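Undergrad: Sequence and predicted structure are below.
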Amino acid sequence: MIAWLVALPLLLAAYAVTHRLLRRRGKAALRAVLVVDAGLFAGALALLAVALSGTAAHADGVTSAAQGSGSNSAALIGAAIAVAGASLGAAIAVAYTGAAALAALSERPELFGRAMVIVGLAEGIAIYGLVVAILLIGKA
């Protein structure tokens, strides 16, 4: 959590610099940004390969403690993915159904009840993701 609080201003500053470069320099700046992005991606892949290689030497107690907490962290990551995916899906569904409901209400205001039911059904997707996350956390 602290890492995000430290990294967030840096990410915002990088976004501002990139946006300014793209506005002023055009295609040359876009090429430079793509090269930097490719380098960062390659570095991230190398770091991932080193982290997943598992060649680090550990004491037996540390290894058994790490293996015991691995299943709990996998369940928590799965719960986070379930909530995030369901929330994104619900947001997209509500965006489309809400826009269509407002368009229909502008022509026929008596359709308010039906339109809200359809938008509410789209919100149900997020609740399903929350239920799956609760089940995953309960299993851990």
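TA: All right, it came through fine.

Undergrad: can we go C-alpha only for contacts and neighbour counts from here?
TA: Will do.

Undergrad: Mind giving me the packing neighbours of the helix or strand harbouring residue 120?
TA: Using DSSP states H and E, residue 120 sits in helix 112-139. For helix 112-139, the packing partners by 3 or more C-alpha pairs under 8 Å, 6 or more residues apart in numbering; DSSP states H and E come out as helix 60-107.

Undergrad: How far off centre is the helix it packs on?
TA: The chain centroid and the centroid of helix 60-107 are separated by 8 Å, computed with C-alpha atoms, centre = their mean, to the nearest Å.

Undergrad: Just want the angle from that helix to helix 112-139.
TA: Calculated by axes from the mean of the first three to the mean of the last three C-alpha atoms, to 10 degrees, helix 60-107 forms an angle of 180 degrees with helix 112-139.

Undergrad: list the buried ones in the helix holding residue 120?
TA: 115, 119, 122-123, 125-126, 128-130, 132-133, 136-137 (16 or more other C-alpha atoms under 10 Å).

Undergrad: here's the one I want to compare it with:
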Amino acid sequence: MSMVVRVLLVAALILSIIVPFGAYFLGEKNRRRYKRSLACNCFFFFGTLALASILSLGGAGSVQAAEAAADVAATGAAAGGLSSGLGYIAAALATSLSGIGSGIAVASSASAALGAISEDQSIFGKSMIFVAMAEGIALYGLIISFMILGQL
């Protein structure tokens, strides 16, 4: 990337921090200013991220990558490049989605367990079993991701 593009990206990133503060402090003093400030911050940040991604993928680097891919296709040297990449994606998805599901399950079961324990303390053991079962979901996803990574 050229120096001008880098300066523009840094300026856009700095503006993504400064402009939402302006939208927050200079806007009307109501409840909507929080949402407006958050929307402005997200718009500038993800816009800068998308712009940086587009600009970094263009240019001489992609030409060199295309030539390397053509060489690999001609010689067949890097068999498994796509499969290993998809394996890493699968491992990441197994871990992240099981963690999200476990978090949702623990949030609901732990709050119900606390409510039940506050009424009758003798059911502490039973309620903790349900919370532990919800936490086990994340461990299962982690084990599956290790199994996937072991195949690569």
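TA: Everything's here; your move. These figures come from a predicted structure and were not determined experimentally.

Undergrad: Provide the aligned range in structure 2 for the helix holding residue 120 of structure 1.
TA: Aligned using TM-score structural alignment, helix 112-139 of structure 1 spans residues 124-151 in structure 2.

Undergrad: So which of the buried residues of helix 112-139 of structure 1 is the closest to residue 28 of structure 1?
TA: Among the buried residues of helix 112-139 of structure 1, residue 126 lies closest to residue 28 of structure 1 (C-alpha to C-alpha), at 42.3 Å.

Undergrad: could you measure that closest one against residue 4 of structure 1, distance?
TA: Separation of residue 126 of structure 1 from residue 4 of structure 1 (C-alpha to C-alpha, to the nearest Å): 25 Å.

Undergrad: How about residue 73 of structure 1?
TA: Distance from residue 73 of structure 1 to residue 4 of structure 1, by C-alpha to C-alpha: 19 Å.

Undergrad: who's more crowded, the two?
TA: residue 73 (13 against 10; other C-alpha atoms under 10 Å).

Undergrad: if we look at the helix or strand hosting residue 7 of structure 2, which residues are touching it?
TA: In the assignment (DSSP H and E), residue 7 of structure 2 maps to helix 3-25. Residues outside helix 3-25 of structure 2 that contact it (C-alpha atoms under 8 Å, 6 or more residues apart in numbering): 33-34, 36-38, 40-42, 44-45, 48, 51-52.

Undergrad: Generate a PyMOL selection restricted to the buried entries among those.
TA: Buried subset of those, written as a PyMOL selection, criterion 16+ other C-alpha under 10 Å:
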select buried, resi 33+34+37+40+41+44+45+48+52
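
Undergrad: quick one on the thing from earlier: ok, of the buried residues of helix 112-139 of structure 1, which one's closest to residue 101 of structure 1?
TA: residue 115 (5.2 Å).

Undergrad: gap between the residue lying closest to that closest one once chain neighbours are set aside and residue 123 of structure 1?
TA: Take residue 115 of structure 1 and drop its neighbours on the chain: the residue closest to it by C-alpha to C-alpha, 6 or more residues apart in numbering is residue 101, 5.2 Å away. Going from residue 101 of structure 1 to residue 123 of structure 1 by C-alpha to C-alpha gives 14 Å.
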